[in-house]
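[1] what shape does this take:
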Amino acid sequence: MASKYKARITKKARSDLKEILKYSYRNHGEEMALEYNKLINSSIELLEKDPFRPGSKERNEIASTMRSYHMRLAKEVVNSTIKSPRHMVFYFTADKNKLIISRVLHDARDHVRTMKEIRDEVMKKAKAPERQTPKKERQS
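    Down below sits the predicted model:
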């Protein structure tokens, strides 16, 4: 089945993924880091096919369009060798076919607080007045 949505991964999510894979490599070795990377990619591919797939959850406490998907659910679908995936993908859909991966966070983390901080940061930037460029004085 072709993907209905095309994922775009935010800078914060890319940073999350980099840290997750570094941690996995340091603590579990190269083979497990590669396997975890496959599971991450499989999770995103599953969400591209159906962002509202069974097991995905509305996260209205974070933002009205935010959803999450625990990677353990992808493990069951793709038969990964990772015993206990501990990360959740936080995302939302935009336009007709865009899937925005906002963060990938450990399931023990305070997701609501973390995501609200990001939302507040985005809102603050959106409300900040644009810098005014000084008008040139008329020459007589």
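[2] can we go C-alpha only for contacts and neighbour counts from here?
    Fine.
[3] now residue 88: which helix or strand?
    Taking DSSP states H and E as the criterion, residue 88 maps to strand 87-94.
[4] just the buried residues of that strand, please?
    For strand 87-94, a neighbour-count test (16 or more other C-alpha atoms under 10 Å) marks 87-93 as buried.
[5] and which of these is nearest residue 9?
    Residue 9 lies nearest to residue 91 out of those, by C-alpha to C-alpha, at 9.1 Å.
[6] my read is that the closest one contacts residue 57, right?
    No: applying C-alpha atoms under 8 Å, one finds residue 91 not in contact with residue 57, separated by 10.2 Å.
[7] shared neighbours, the two?
    67-68 (C-alpha atoms under 8 Å, 6 or more residues apart in numbering).
[8] report all helices and strands that the longest helix anywhere in the chain contacts.
    When the chain is parsed with DSSP state H, its longest helix is helix 30-49. Here helix 30-49 touches strand 6-9, helix 11-28, helix 71-78, going by 3 or more C-alpha pairs under 8 Å, 6 or more residues apart in numbering; DSSP states H and E.
[9] here's the other one to compare against:
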Amino acid sequence: MPQPILFVLNGPNLNLLGVREREVYGHDTLADVEAACRAEADAAGLDLRFHQTDAEHELIGWIQEARTGAAGIVINPAAFSYAGYPIYDALKMCDCPIIEVHISNLHRRDEAWRANSIMTAAATGIISGLGTHGYALAVRHIARLRAG
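    Coordinates of the predicted model:
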């Protein structure tokens, strides 16, 4: 019997973690984030699909793939958080838990518009401001939901 699939999806510029704005996003790379998520998923018996893209249509394709039957979605939509209505619409069609993750605390950022993620209305829960550790917590939470 195949393992349930957990999708961890990352939006634009997150491929540059560890390089860009370290004072905001820290020193961990996206490979570090993937390794932490994979360790949590493996411990919970989940198959992990980990993706990053700068292209909205790719993100939508992965969400549609996860739409039915996935264990859950952990998503950091990054800048799509503020203008990615097609992504929001795709998330609303999902029958699995969705945890929105942001590395920085959106409500403490200098730009006020960052506090208004449109994805939040489609998410089961949100983790914001816990650094890259928020990803592993989101994976652990979805595993806990599956365990009952």
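[10] please work out the TM-score for the two chains.
    Remark: TM-score between the superposed chains equals 0.31 [TM-score structural alignment, normalised by the length of the first structure]; 68 aligned residues with a C-alpha RMSD of 4.4 Å.
[11] what angle do the longest helix of the first structure and strand 87-94 make?
    30 degrees (axes from the mean of the first three to the mean of the last three C-alpha atoms, to 10 degrees).
[12] buried stuff in helix 30-49 of the first structure?
    Applying 16+ other C-alpha under 10 Å to helix 30-49 of the first structure flags 32-33, 35-37, 39-40, 42-48 as buried.
[13] between these, which is closest to residue 22 of the first structure?
    Ranked by distance to residue 22 of the first structure (C-alpha to C-alpha), those are led by residue 33 at 7.8 Å.
[14] so the closest one touches residue 25, yeah?
    Yes: contact criterion C-alpha under 8 Å: residue 33 of the first structure and residue 25 qualify, at 5.0 Å.
[15] part of a helix, is residue 9 of the second structure?
    No: looking at residue 9 of the second structure with DSSP: H, G, I helix; E, B strand; the rest coil, it is strand, so not inside a helix.
[16] compute the first-to-last residue distance for stretch 94-103 of the first structure.
    With C-alpha to C-alpha, to the nearest Å as the measure, stretch 94-103 of the first structure spans 15 Å from end to end.
[17] residues of it that come out buried?
    Result for stretch 94-103 of the first structure [16+ other C-alpha under 10 Å]: buried residues 99-103.
[18] ranges for the strands of the second structure?
    Assigned by DSSP state E, the strands in the second structure fall at 5-10, 47-52, 72-76, 98-102, 125-128.
[19] helices or strands next to the fourth one in the packing?
    Applying 3+ C-alpha pairs under 8 Å, 6+ apart, we find strand 98-102 of the second structure packed against strand 72-76, strand 125-128, helix 133-147.
[20] can you tell which of the ones you listed is closest to residue 65 of the second structure?
    Closest among these, using C-alpha to C-alpha: strand 72-76, at 10.7 Å.
[21] angle of the closest one against strand 98-102?
    Interaxial angle, strand 72-76 of the second structure versus strand 98-102 (the same axes, to 10 degrees): 20 degrees.
[22] for strand 72-76 of the second structure, packing partners?
    strand 5-10, helix 56-66, strand 98-102, helix 133-147.
[23] and it, which residues are buried?
    Across strand 72-76 of the second structure, burial judged by 16+ other C-alpha under 10 Å covers 72-76.
[24] next SSE downstream of the helix or strand hosting residue 99 of the first structure?
    Assigned by DSSP H and E, residue 99 of the first structure belongs to strand 98-106. As assigned by DSSP H and E, the chain's next helix or strand after strand 98-106 of the first structure is helix 111-127.
[25] can you get me a residue count around residue 143 of the second structure?
    By other C-alpha atoms under 10 Å, the residues close to residue 143 of the second structure number 20.
[26] surely it touches residue 42?
    No: with contact defined as C-alpha under 8 Å, residue 143 of the second structure and residue 42 do not form a contacting pair (10.1 Å).
[27] hmm, residue 139 of the second structure is touching residue 40, no?
    Yes: between residue 139 of the second structure and residue 40 there is a contact at 6.4 Å, judged by C-alpha under 8 Å.
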